[in-house]
Every structure is written in structure tokens, then in C-alpha cells.
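# sequence-free structure coming up:
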């Protein structure tokens, strides 16, 4: 670095680099302050990154200050004029080549100093590289935190909506506003006591997950994130049930009455088919099914008294009890309806089997007539017992089926001899 142009080029590069370093340090300072500015509250890798970033940022600002001091000294030495003498050029070269920013100024000459290797430029390049490394580490934290917050944000919105609904209904997160009288009826009617506490549980779980994300987004336990969602689901369902009962009490109770009517109708079909089996087929109830005793009118568990209690609670304005009791009643009623429907199908089986055998016997008799075997005494001797068995009451279905099969086998054996087409095939 012996010429004026070498010195000016070096100074220009340092000034430009110093300005860039200052801009990047200001940006990094804002990022660290906004995202990593409280190391005592941070944990794990994030705390390590924040502590290291704060320490290194101080060093980088000191480097920038030393570089500015060097540039100030160089500007004073350089002067304002376009011309630069040999002695001043040598002094500037010595300043640039023999002193790093913040280091001791050179005391000797710069004989033999050749090439573009300027210590201040090396320090500047190292500082810029360190800034980029710190920014990359900070960006890793920022990206991780943003991703986790994006996951938790919908949960937060759901929780806020549930809390707003609870407030509209006059409820508190730790229980129903009206206190313990919600559970004054039988346990099978449901109780609101403690159920709304699911909101407090969900809020605590979400706050725990959010705190973990804030403290160390690079290492958030997956179970914390899952727990927030798992806790929120029942809370949202509980509030929705309360809101439904509050806003649609009359409709829900009317729908429950309609469901009970379906259960009653299905049970009556099952009973009617059971009586038909006893009267027309078996003469006994063996193998027939019935709903359990008291399903309809047992004082505690019967569907009718249970629904009557809920209806009375609704008429008295006790909508919270309906909110918790009606879903339980509905589940029981739907299960009873499914059982009653299955019973009706099962009890219809003997009569259906009898009717199927009668239909088969009629079809076989018609086939005998079409094939010229209607007057066969041998076939008639097998047909008559089957017809009599299916016309009796009670009916031994197993015996009747055997007689119908015997007649069918006899008809099948006799048919080829009377079937002209079959005879031609064998000629």
C-alpha cells in the first residue's frame, strides 16, 4: 500500500464497511432486544443463545467504535485536499497496516508492507461475519417461536370464544355461577358442579405451553403442546353443551320427547312380534327378547321419569342441569332404541322363517303342476304333511322345514322323467 490510490481505496472500503456494520448492528440490536432481551427468563438453548448474543453484541459495538476511531484519525491525517504527498501516504499506510481497530498505534515505519491485507479490514469482515452468525441464531429462535405460536394461536382463539360464551351465560371458569344446587337431583340427571372447571384447566394448560414457547422455543416438550389441545377439547364441548341448553332448551326437550316416542314404538313392535310368535308359531316365549324391566318407568333409571325430571328442571329455569343431564339421557335413549330395534328384528325371525317355508312350499307345489306331477300320489304323500305342519299352531319349525325339504327332494328326483326337454337331452 504505497500509492495514494491504494490508501484512498482502503479508506473508502472501510468507511462503507463501517456504515454497513453499524446498520446491521442496529438491526441485530433490535432483534435481540425484541426476542432475546431477557436472558434470566429464558431457558435451555435459547438462554445460551441470548447470553452469548448479548456479550458478543457488546464486543461488536466496541469493534465498530474502534474502527470509527481509526477512520477519524485517518481522515485527520488525510486532510481535505486532493493531493497527498509521499510522507502523508506513508503515515496513512502505517496507520492502516500497523494498527487494528482499538489496538496500539504503530511506532515504526511500514517498510516492506505490500498488498491489500489491511488488519482493520480483517476485523471488519470478522465483525460482519459474527453479526450474520448471531442473526442466524436469533432467526432460529424467532422461527421456532413463531411456528409454535401459530400452532397455539387457534387454541387461544377457541379458549377466548369459550370464555366469552361462559361469560355470556353468567358462568365462571371454576364452576357454575349458581353453585352447588346444580347437583341437587339424582346423579344420573347429570351435574354442572366442576364441569366448567374444564375451562380453567384448559387455560392453565395453554398458559403452560405458551410459557414454554416463550422461554425456550427450540426445545418445547411435545407433550405440553398436546396437553393444551387435549385440555381444550372437553372445555369447549362443556361450554357448547351449556350454551345449547341455554339457547335451545325447549327445542332440545321436544326432541327428547320425540326420541322417547321412537323408543316406545320400537319396543311395542318387539312386544307385538313376540306375541305373534307365541300365538302363531311356538306357543312359548323361549328365545324371544325383551327390554330390561323398568327401562321406561323405573323411578330412577326409567327414561320417562328421568326425562320428566329434566323437563321440570327446564321449566324451573334450571337450564344448567338440563345441559349436563340431557346428553346422558339422550345417550341412554339412543342405546335403548338400538336394542329395541334389534329385539324387534330378532323376535320377527320365527314368523319370517314360517312365512319363507310357506312361500317355498307354494313355489314347489306350482312347479309340480307345471311339470305334470301335480297328481302324483307319491309327491302328494310328501306334500300333505308339510302343508299340515306349516298350518298348525303352534308350529315345530324345524320339523316343518325337514318336511318341506323332503318334498323338494322328491320333486327334484321325479321332475327329469316328466320334463320333455330333459328327456331329449338324454336320448
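Sure thing, it's come through. All of these numbers come straight from a predicted model, not from anything done at the bench. Numbering: from 1, shown residues only.
# From here on, just use CA atoms for contacts and neighbour counts.
OK.
# what packs against the helix or strand containing residue 387?
For residue 387, the host element (DSSP states H and E) is helix 377-391. The criterion is 3 or more C-alpha pairs under 8 Å, 6 or more residues apart in numbering; DSSP states H and E, and the helices and strands that helix 377-391 contacts are helix 319-370, helix 397-418.
# try it again with 7 Å
The criterion is 3 or more C-alpha pairs under 7 Å, 6 or more residues apart in numbering; DSSP states H and E, and the helices and strands that helix 377-391 contacts are helix 397-418.
# ok, and what's touching the helix it packs on?
Residues from elsewhere that reach helix 397-418, judged by C-alpha atoms under 7 Å, 6 or more residues apart in numbering: 354, 357, 361, 364, 368, 371-372, 379, 382-383, 385-386, 389-390, 422-423.
# second one coming, line it up with the first:
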């Protein structure tokens, strides 16, 4: 290569000046690109962090490539500086000076020490004495190094930024829950467990984010699950706070529900007794009787936490018990109302049958059946069943159906 360059005609003065201007611009652009790369958020995170695992190995690779980039750039800059100084000393360079400028600007003027020769260019049996490159070849070697580092840093930044952003949301959720718990007093085993788990995941996010990446994308599954669980805990603590702030009104409201439940259960028993008196062999649900048990639970929940109870569970524990009691009361009230409807339905059924009997009788009269002995006998039997206590609803229903069929039969006969 040296012989070939020695035989090459030297640049003229204008050609040398143009080459210098081009290389100065190239050097400035390379410097700007390298500084911007080092200023990139992803590079700053990577370069300044104490890392582990996959990310630590990536950190070492990026640092090695950046060191190689700056070393090549320094060699490039020194040779260009030497050429600039030579040109500055000779305003009208002779052929010998132009030949030297040509060698510096276009020849193999960059000498890499043996230690800087890439591994893939070394041999098994000999340590290379060095390598000589042109300025153009230096740029060609820097280009893939730069592109590889830039791509690596951008990819890591995308993963890390997504994880850190999600982690910030989860940690904010945890802090909000912790503040609520501190104001309420007591402990929350779920919050303690989730806080411990969050600490573990946060250490991975900050120390080895690539361990939480898949296919070049951040895997936020664990963080998402933690945020959902912590949000549930926070909502429970907010409920406890609302309970504390409006404790008297909340308990009074439960007392009102309990009073309504007692009244509904009493109504269910009253209607039940009425049905037993008026309906023969009724199939009735068991009488509702939850108010006494729920009254005991309300009495226990009506005492705000203090002393040992406050330290152990506090308002958070009481909020869970009050919420359970509210659900139990609503369920019991719905059940009692349903029982009233079921039992009263038997009386409503009797009234419905009575109304239908009178309607069928009016229809029979319009058809001229008032003097029909058979129709009259069926009617009297149905009326006796429906107006006798206790009423046999099954037999009354069957008799009424027979009365309807008899009337329908006579109506068809009249039409023929």
C-alpha cells in the first residue's frame, strides 16, 4: 500500500485545500455526533448506573465500543491537525510539501498501536505490530461502531424508559397507600407484602432492566399487576378513611337498614301466619331470622378502634368488617323481601282465581247459561273452594279450569 501511495501524483495546492476543508467539516460532524450520543438519555442512564446481569454486560460492551470510537477519532484528529499545521507553515507549498499533505490527507497516515488492533484482525502466532489506515478508512471503521452503539442505546432507552415510567406510577400508588395507612393507624399485611415485592422488582428495573424485556420491548406485566393490587389496597384504605371520617353516620345508616330488616322479617312472619290460616297445605320458605345475628355484629362494629385494636388493625380492619356487614344486611333484607313476595303470592293467587271465576260467570250469563244446572253446580263448587278458609288452591284451580272448559263447550255448541 505504501509503494502505491508513493507512486501516486500529489495533490495540487487547491486540491489539498479542498481536502482539508472537507475533512475539517467531517471531523466537526463526527465530534457532534459522538457528543450527542454521549448526551443521549439512554447513554447517560447506562453509563452512570451500577448495573447487573444482562444490562451490565451490555454496559461493558457499549463502553468498550465508545472507547474505540474516541480512540479512532483522536487518531483522526491528530493526523488532520498535523496536516493543518503543515499547510499553515507553507503558504506556497512545494512538491515535497504537497506530497506530504497528500500522504496525510489521503494515504495510510493513521497508525493504530498494536493494542488498538481489533481482535478479528489479529493472528494466533503473532502479535501485530500495528495497523495503518487512511482517514477515510478510519471513518469507515467508526461508522458501524457508532451505528451499533446508537442502536443499542436507543433500544435500551426505550425499554428502560417504559419500565421506569411504569415503576414511578407503581411507587406513587404505594406511597399513597402508605400515607393513608399511617393516618389510619394499624397494619395492613397486603400492603407490607406488596411493598416488599415492589422493592424487589424496582431493584431489577434499576439494576438490570433487560431482565424485564422480551423481543426488544419492556415487559411491564409484574409492574402492572403490582399497580392493580396496590390500587385495590389504596381503595380499601380510602374506604377506611371515609368510615373514620363519617363513622357515626355510617353506623346510623346500618342501624336504619337493620330496623328495615326487622320490620320486613316481622311482615314475613305475619303474612306467613295469614297464609297458613287461609291456604290449605301451603309450601312456604323457612321464616327469615337474620336480624338478631346482624344486630350483634353491628354492636361489635359500632365501637371505634382504640388501644391494642387500633395498633393491630385500626380503621382498615374495621372498614372491612363494616363493608362485610353492609353486604350481609343488604342480602338479608333482599331475602326477607323475597320471602314476603313468595308467601303473599299465594294470597294473590287466590284473589286472581276469584276474579277469573266472576269473569267466567259473567260470560256464562251472556251465553244464556244462568239456568244451566251443570254450570251452576261447577260454579258453586269453585266459589265454595275459593271463599273457604283454608283454601285448597290446587282443587280450586282445577275446578275453575273445568268451569272454563264447560263454558267454552257450550259457546261452540251455540255457534253450530
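Happy to help now that I have it. Given the structure is predicted, the values throughout are model-derived calculations rather than measurements.
# The helix holding residue 387 of the first structure vs the second structure, average offset?
Superposing on the second structure and averaging over aligned pairs (mean C-alpha distance after the TM-score superposition for the first structure), helix 377-391 of the first structure comes out at 1.3 Å.
# same thing with stretch 346-363 of the first structure?
Between stretch 346-363 of the first structure and the aligned residues of the second structure, the post-superposition mean distance stands at 1.7 Å (mean C-alpha distance after the TM-score superposition for the first structure).
# which residue in the second structure lines up with residue 235 of the first structure?
Residue mapping for residue 235 of the first structure onto the second structure gives residue 233, with TM-score structural alignment as the criterion.
# now whichever helix or strand its match is part of: how far from the chain's centre is it?
Residue 233 of the second structure is part of helix 221-245 when elements are defined by DSSP H and E. On the basis of C-alpha atoms, centre = their mean, to the nearest Å, helix 221-245 of the second structure is displaced by 13 Å from the centre of the chain it belongs to.
# Relative to residue 100 of the second structure, how far out is residue 392 of the second structure?
In this view, residue 392 of the second structure and residue 100 of the second structure are 127 Å apart by C-alpha to C-alpha, to the nearest Å.
# what does residue 133 of the second structure give?
Relative to residue 100 of the second structure, residue 133 of the second structure is positioned 16 Å away (criterion: C-alpha to C-alpha).
# same deal with residue 325 of the second structure?
In this structure, residue 325 of the second structure and residue 100 of the second structure are 96 Å apart, going by C-alpha to C-alpha.
# how much does the helix or strand that contains residue 259 of the first structure deviate in direction from helix 222-247?
For residue 259 of the first structure, the element it lies in under DSSP H and E is helix 249-277. With axes from the mean of the first three to the mean of the last three C-alpha atoms, to 10 degrees as the criterion, the two stretches helix 249-277 of the first structure and helix 222-247 enclose an angle of 90 degrees.
# so helix 249-277 of the first structure corresponds to what in the second structure?
Residues 247-275 of the second structure are where helix 249-277 of the first structure aligns, with TM-score structural alignment as the criterion.
# what's around residue 177 of the second structure, how many residues?
By the other C-alpha atoms under 10 Å criterion, the neighbourhood of residue 177 of the second structure contains 22 residues.
# what does residue 274 of the first structure give?
Residues lying near residue 274 of the first structure (other C-alpha under 10 Å) number 26.
# got a list of what the residue nearest to it when sequence neighbours are not counted touches?
Taking C-alpha to C-alpha, 6 or more residues apart in numbering as the measure, residue 274 of the first structure lies nearest to residue 347, with 5.4 Å between them; neighbours along the chain are not counted. Residues counted as contacts of residue 347 of the first structure (C-alpha under 7 Å, 6+ apart) are 270, 273-274, 288-289.
# could you redo the last one with a cut-off of 10 Å?
Applying C-alpha atoms under 10 Å, 6 or more residues apart in numbering, we find residue 347 of the first structure in contact with 269-277, 285, 287-290, 341.
# Next: residue 243 of the second structure.
Under the criterion of C-alpha under 10 Å, 6+ apart, the neighbours of residue 243 of the second structure are 237, 249-251, 304, 315-316, 318-319, 322-323.
# how much space between the residue in the second structure that residue 98 of the first structure lines up against and residue 150 of the second structure?
For residue 98 of the first structure, the aligned position in the second structure is residue 107, judged by TM-score structural alignment. According to C-alpha to C-alpha, residue 107 of the second structure and residue 150 of the second structure sit 29 Å apart.
# Ok, residue 71 of the second structure next?
In this structure, residue 71 of the second structure and residue 150 of the second structure are separated by 17 Å, where distance is defined by C-alpha to C-alpha.
# what's the answer for residue 353 of the second structure, then?
Taking C-alpha to C-alpha as the criterion, residue 353 of the second structure is separated from residue 150 of the second structure by 88 Å.
# residue in the second structure matching the residue nearest to residue 274 of the first structure?
Structural alignment places residue 347 of the first structure opposite residue 343 in the second structure (criterion: TM-score structural alignment).
# do residue 363 of the first structure as well
The alignment partner of residue 363 of the first structure in the second structure, by TM-score structural alignment, is residue 359.
# on that earlier part again, which of the contacts of residue 347 of the first structure lies closest to residue 103 of the first structure?
For the contacts of residue 347 of the first structure, the minimum distance to residue 103 of the first structure (C-alpha to C-alpha) is 94.5 Å, reached by residue 341.
# give the contact list for the closest residue in space to the closest one that isn't next to it in sequence.
Distances taken as C-alpha to C-alpha, 6+ apart put residue 266 closest to residue 341 of the first structure, at 5.7 Å, once the chain neighbours are dropped. Listed by C-alpha under 10 Å, 6+ apart, the contact partners of residue 266 of the first structure are 260, 272, 336-345.
# residue boundaries of the strands in the stretch 1-150 of the second structure?
Ranges of strands within the stretch 1-150 of the second structure are 110-112, 131-133, based on DSSP state E, counting those that start in this stretch.
# Pick the most buried one from those.
Neighbour counts (mean count of other C-alpha atoms under 10 Å) averaged over each of those peak at strand 110-112, with a mean of 19.
# How far off centre is that strand?
Put simply, strand 110-112 of the second structure sits 56 Å off its chain's centre (C-alpha atoms, centre = their mean).
# just stretch 189-208 of the second structure next, same as before
Shown here is stretch 189-208 of the second structure, whose average C-alpha point lies 16 Å from the average C-alpha point of the whole chain (C-alpha atoms, centre = their mean).
# Pull out the buried positions in that stretch.
Using 16 or more other C-alpha atoms under 10 Å as the test for burial, stretch 189-208 of the second structure gives 191, 194-195, 198, 201-202, 204-208.
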